[in-house]
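# This is a predicted model, with the sequence first.
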Amino acid sequence: MRQTWRWFGPQDRVSVDDMRQAGVQGVVSALHHLPTGAIWTPEEIAKRQEAIGLMRDGQPSGLAWEVVESLPVSEAIKTQTGDWRAHVENWITSMRNLRDAGIDVICYNFMPVLDWTRTDLAWRRPSGATCMRFDFTDFAAFDIHILQRRGAAEDFPDDVREAADRRIAEMDDAQREALAGNVVFGLPGAAERFSLQDVRDLLDSYAPVTDAVLRRNFHDFLEQVAPAAQEIGVRLCCHPDDPPFSLLGLPRIMSTEADYAERMAAVDLPANGITLCAGSLGARPDNDLPGMMARLGDRVHFLHLRNVRRDGDAIRGSFFEDEHLGGQTDMVALVDAVLAEEARRRATGRADAEIPMRPDHGQDILDDIGRGGQPGYPAIGRLKGLAELRGVEMALRYRDALKEGGAA
């Protein structure tokens, strides 16, 4: 696995120097300051590459921008409204500009309205560490009582709705405001910051977009961008829904192995690939992450290795971001499946045998607490996770070398 690290640009509280000292091999970044739907110009791409390439003292960092996360897909594209055709053309132009700059892995998502959803961005653990949490009761309280979405109450089981009624009654104004801010935080570092009215307006724009319509619109998008990616040598990798179940009455079409298989079959090209995010997919009890890697690995172009712990076995439920080797995904088995896929690729001479991986998210520990960094992206918490994942990989490679009778 190629060890990478997400960086949100010069405003990120985790610096290029920090990444260099963490020993990562490459950088994952995006031009979050550009509006969704705009072209990523060669000049803007070069600025980010230059920033990644230098340490504070002006010395070369030895790092390069290797993976884009994310090249955003506009709501217009997802709903096929407004300037959506121009946005698709701009997306393809951005993709070509990135490839001309030497970047050939592009992660994106097709989630309606919000790119990810949590109810608490700094949930305290018994150790004193903090992490991100999705509390289903808190979310129901937000949806029904704060956002006041039409039909929201009917979208939740009776027991959850009743618990939400009690929860909201216990909150003061400051707690309600904090919950709303957490839910609509969106993508860290993104240009957009949504108000409650923005969310309501976006939800209204999705009124005619059923599950079937969103799937069709996604396939239309793929039919335009995937052949272009194949032609120029870019690997596209769609990120799963986060969390992987319906929220706000919106369809979710990248939540299960079946969803991924359907999207890959819709445009059956190697360039049309997968971001296997163990954390997002692991929030559903019916997703088998090691099995998904084994069965879909041929099209996995990017890996997010993180772990979550669910409160129960319901498909829609609460969870929190656990330690990388904690949680309910067998991370050792998942890394083993990744190494097996990489071995298959090397045996067939694939140029992309080494799959880029990043230690996704992490708990805030030690000096992370109070640093004010991007939620979910601490320096020390991710470094701890990266070290653990390195150890798992090294141990598995040593095991395989012993089986083959060679040196590790």
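Sure, I can see it.
# hey, let's count contacts and neighbours off CA atoms from now on
OK.
# in the lengthiest helix in the chain, what counts as buried?
Across the chain, the longest stretch assigned as helix under DSSP state H is helix 379-404. Across helix 379-404, burial judged by 16 or more other Cα atoms under 10 Å covers 379-386, 388-390, 392-393, 396-397.
# distance between it and the chain's centre?
22 Å (Cα atoms, centre = their mean, to the nearest Å).
# Do you have the helices of the stretch 51-200 of the chain handy? List them.
Secondary structure of the stretch 51-200 of the chain (DSSP state H, counting those that start in this stretch): helices located at 75-79, 84-100, 136-141, 158-170, 173-183, 196-205.
# which one of these has the most crowded surroundings?
Using mean count of other Cα atoms under 10 Å, the stretch among the helices of the stretch 51-200 of the chain with the largest mean neighbour count is helix 136-141, at a mean of 24.
# for the nearest residue to residue 302 once chain neighbours are set aside, helix, strand, or coil?
Leaving aside its chain neighbours, residue 302 sits nearest to residue 275 (4.7 Å; criterion: Cα to Cα, 6 or more residues apart in numbering). Following DSSP: H, G, I helix; E, B strand; the rest coil, we place residue 275 in the strand state.
# Next one for the comparison:
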Amino acid sequence: MRETWRWFGEYDPITLAEVAQTGARGIVSALHAVPYGEVWPQAAIAARKAEIEAAGFTWDVVESLPVHEDIKRGTGDLRRLFANYRASLASLAREGIKTVCYNFMPILDWTRTDLAAPAPGGGTCLTFSAAKMAAFEIHMLGRESAHDDYHPDAIHKGAQWYQDSREADRKALLHAVMSGLPGAVETYDIQGLLTALETYRDLSHDDLRANLARFLHEVVPTAAELGVNLCIHPDDPPRDILGLPRIVSTETDIRWIMQAADDPANGLTLCTGSLGSRPKNHLPAIARAFGARIHFAHLRNVTKRIDGSFSESAHLDGDVDLVAVIDALLETEASRGADLPFRADHGHALLTDTERSFQPGYTLVGRLRGLAELRGVVAAMTERRRNDQSRRKNGSSPSL
């Protein structure tokens, strides 16, 4: 498995020289300054690639080549948007960048209510409080229908939180939720968010699925011709939120997407944290079921609570059996003869992380800890597989 590191280019306070000290070999990046829906200029791609290579890395994965909101809504000049997306894929392919991660979540890329919640043992982590999110939707946005979307305990505790909160608390909650906007360069106030949500009014799950299917039919053939692997990122969290439908949340959703354009170029980014925050998702089983179509992996962990809340845990803690997931991914690598790129996704804010700025979740020390832990698991599982193969050749039983 190939170790990579997400780097936000000119928007990232962490330098490539610092990333080099983590041991990662590849970079996951994007042209974040290009407006959504516009063609990525060949020269800009080449310049970013040259910058990455000059620091001793390869540019292994694009995360993300964004999907314009009009494509998700099925509105606007779709012909131009599809053509631009295909043109960007072609420019990336000419530079030798063949793995492209994207998502199909309306408006928000991810949603958290706390960006610096206390973590066990010290440091801070990203957290989703169902109670605070219920308070945000019901009491701050005035979405009465959101009562149907939350556990009764979350609704009750959310009402109490709102009653006890001050203006500063509500601003902090709005800031946390808005940090999940793509790139988080521009954010909404309450009225702005309500206006954005209105553009999705009456859009159903079936509507969003149909719009995704149209996107796949428009771009997957081009990706296949170019030798580019597209890999959709799961919803985060994997549930409807803010009245917006989510359609990449379960094993059933993923299977539908893979069948909607049944081509290896239409693949999956296996994000164990996103899928892992839904109680019924079994990540090792999902990793095995879609191994042939997993082109990229985000490895992190979460600790869930019964009301729908979850916290991002240390990578080898939490509810997801990452050892079993990695075992499944190594099996996939062996069967495909591929070197699967992965990254330690998110990380606690630890030690000197608290003294510097960083993109939410994208710390230096915290991700370094996560990468080191995952590196150890990969090394141990790889060695076990070698030993098992040797035993089989010698007629012995494999290790348990």
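Structure received. Computed from a predicted model, the values in this text were never measured in an experiment.
# Quantitatively, what TM-score do the chains reach?
Between these two chains, after superposing, the TM-score reads 0.95 (TM-score structural alignment, normalised by the length of structure 2); 392 aligned residues with a Cα RMSD of 1.6 Å.
# picking up where we left off before, what's the mean deviation for the longest helix of structure 1 versus structure 2?
Once the two models are superposed, helix 379-404 of structure 1 sits on average 1.0 Å from its counterpart in structure 2 (mean Cα distance after the TM-score superposition for structure 1).
# which strands and helices sit next to that helix?
Packing partners of helix 379-404 of structure 1 (3 or more Cα pairs under 8 Å, 6 or more residues apart in numbering; DSSP states H and E): helix 331-347.
# Which helix or strand lies directly C-terminal to the helix it packs on?
Sequence-wise, the next helix or strand downstream of helix 331-347 of structure 1 (DSSP states H and E) is strand 356-358.
# Just tell me the aligned range of that next one in structure 2.
Per the alignment by TM-score structural alignment, strand 356-358 of structure 1 matches residues 341-343 in structure 2.
# The matching stretch vs structure 1, average offset?
Mean deviation for stretch 341-343 of structure 2: 0.5 Å (mean Cα distance after the TM-score superposition for structure 1).
# so who does residue 239 of structure 1 touch?
107, 108, 109, 110, 254, 274, 275, 276, 277 (Cα atoms under 8 Å, 6 or more residues apart in numbering).
# any idea which of the residues you listed is closest to residue 365 of structure 1?
Distance to residue 365 of structure 1 across the contacts of residue 239 of structure 1 (Cα to Cα) is lowest for residue 277, with 22.5 Å.
# quick one, what contacts that closest one?
Applying Cα under 8 Å, 6+ apart, the residues near residue 277 of structure 1 are 239, 240, 303, 304, 305, 306.
# what residue of structure 1 takes the place of residue 59 of structure 2?
Under the alignment (TM-score structural alignment), residue 59 of structure 2 maps onto residue 65.
# from memory that match sits against residue 24, does it?
No: with contact defined as Cα atoms under 8 Å, residue 65 of structure 1 does not reach residue 24; the gap is 11.7 Å.
# The two: who's more crowded?
residue 65 (27 against 17; other Cα atoms under 10 Å).
# Can you give me the separation between the more buried one and residue 271 of structure 1?
Going from residue 65 of structure 1 to residue 271 of structure 1 by Cα to Cα, to the nearest Å gives 19 Å.
# Residue 132 of structure 2 -> structure 1?
Checking TM-score structural alignment: residue 132 of structure 2 goes with residue 138.
# Next, find the distance separating that match from residue 48 of structure 1.
Residue 138 of structure 1 is 38 Å from residue 48 of structure 1, by Cα to Cα.
# Residue 356 of structure 1 too?
The spacing between residue 356 of structure 1 and residue 48 of structure 1, counted by Cα to Cα, is 19 Å.
# can you check residue 186 of structure 1 too?
22 Å.
# What of residue 241 of structure 1?
27 Å.
# quick one, which of the two is more surrounded?
Neighbour totals were compared for residue 241 of structure 1 and residue 48, and residue 241 leads with 24 against 18 (other Cα under 10 Å).
# Nearest to the middle of structure 1, which residue? Look it up for me.
residue 239 (5.6 Å; Cα atoms, centre = their mean).
# What number of residues are in the vicinity of the counterpart of residue 108 of structure 1 in structure 2?
Aligning on TM-score structural alignment places residue 108 of structure 1 opposite residue 102 in structure 2. For residue 102 of structure 2, the number of neighbouring residues by other Cα under 10 Å comes to 19.
# so how far is residue 349 of structure 2 from residue 102 of structure 2?
26 Å.
# again, but for residue 310 of structure 2
Taking Cα to Cα, one finds residue 310 of structure 2 at 17 Å from residue 349 of structure 2.
# the more surrounded of these two?
residue 349 (29 against 23).
# is it true that that one touches residue 368?
No: taking Cα under 8 Å as the definition, residue 349 of structure 2 is not a contact partner of residue 368, at 10.7 Å.
# so where do the strands sit in structure 2?
Listed in chain order, the strands of structure 2 (DSSP state E) span 2-6, 26-29, 58-63, 99-103, 114-118, 124-128, 229-233, 266-271, 294-299, 301-304, 310-313, 341-344.
# Any chance of those in JSON lines with distance to residue 203 of structure 2 as columns?
Putting these into JSON lines (distance: least, Cα to Cα, whole Å) gives the following:
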{"stretch": "strand 2-6", "distance to residue 203 of structure 2": "32"}
{"stretch": "strand 26-29", "distance to residue 203 of structure 2": "31"}
{"stretch": "strand 58-63", "distance to residue 203 of structure 2": "26"}
{"stretch": "strand 99-103", "distance to residue 203 of structure 2": "17"}
{"stretch": "strand 114-118", "distance to residue 203 of structure 2": "28"}
{"stretch": "strand 124-128", "distance to residue 203 of structure 2": "25"}
{"stretch": "strand 229-233", "distance to residue 203 of structure 2": "20"}
{"stretch": "strand 266-271", "distance to residue 203 of structure 2": "24"}
{"stretch": "strand 294-299", "distance to residue 203 of structure 2": "29"}
{"stretch": "strand 301-304", "distance to residue 203 of structure 2": "29"}
{"stretch": "strand 310-313", "distance to residue 203 of structure 2": "27"}
{"stretch": "strand 341-344", "distance to residue 203 of structure 2": "34"}
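# distance of the counterpart of residue 371 of structure 1 in structure 2 from residue 281 of structure 2?
The alignment partner of residue 371 of structure 1 in structure 2, by TM-score structural alignment, is residue 356. The gap separating residue 356 of structure 2 from residue 281 of structure 2 is 35 Å, by Cα to Cα.
# For the equivalent of residue 242 of structure 2 over in structure 1, give its distance to residue 147 of structure 1.
Aligned counterpart of residue 242 of structure 2 in structure 1: residue 248 (TM-score structural alignment). Computed as Cα to Cα, the residue 248 of structure 1 to residue 147 of structure 1 distance reads 10 Å.
# This completes my enquiry, with thanks.
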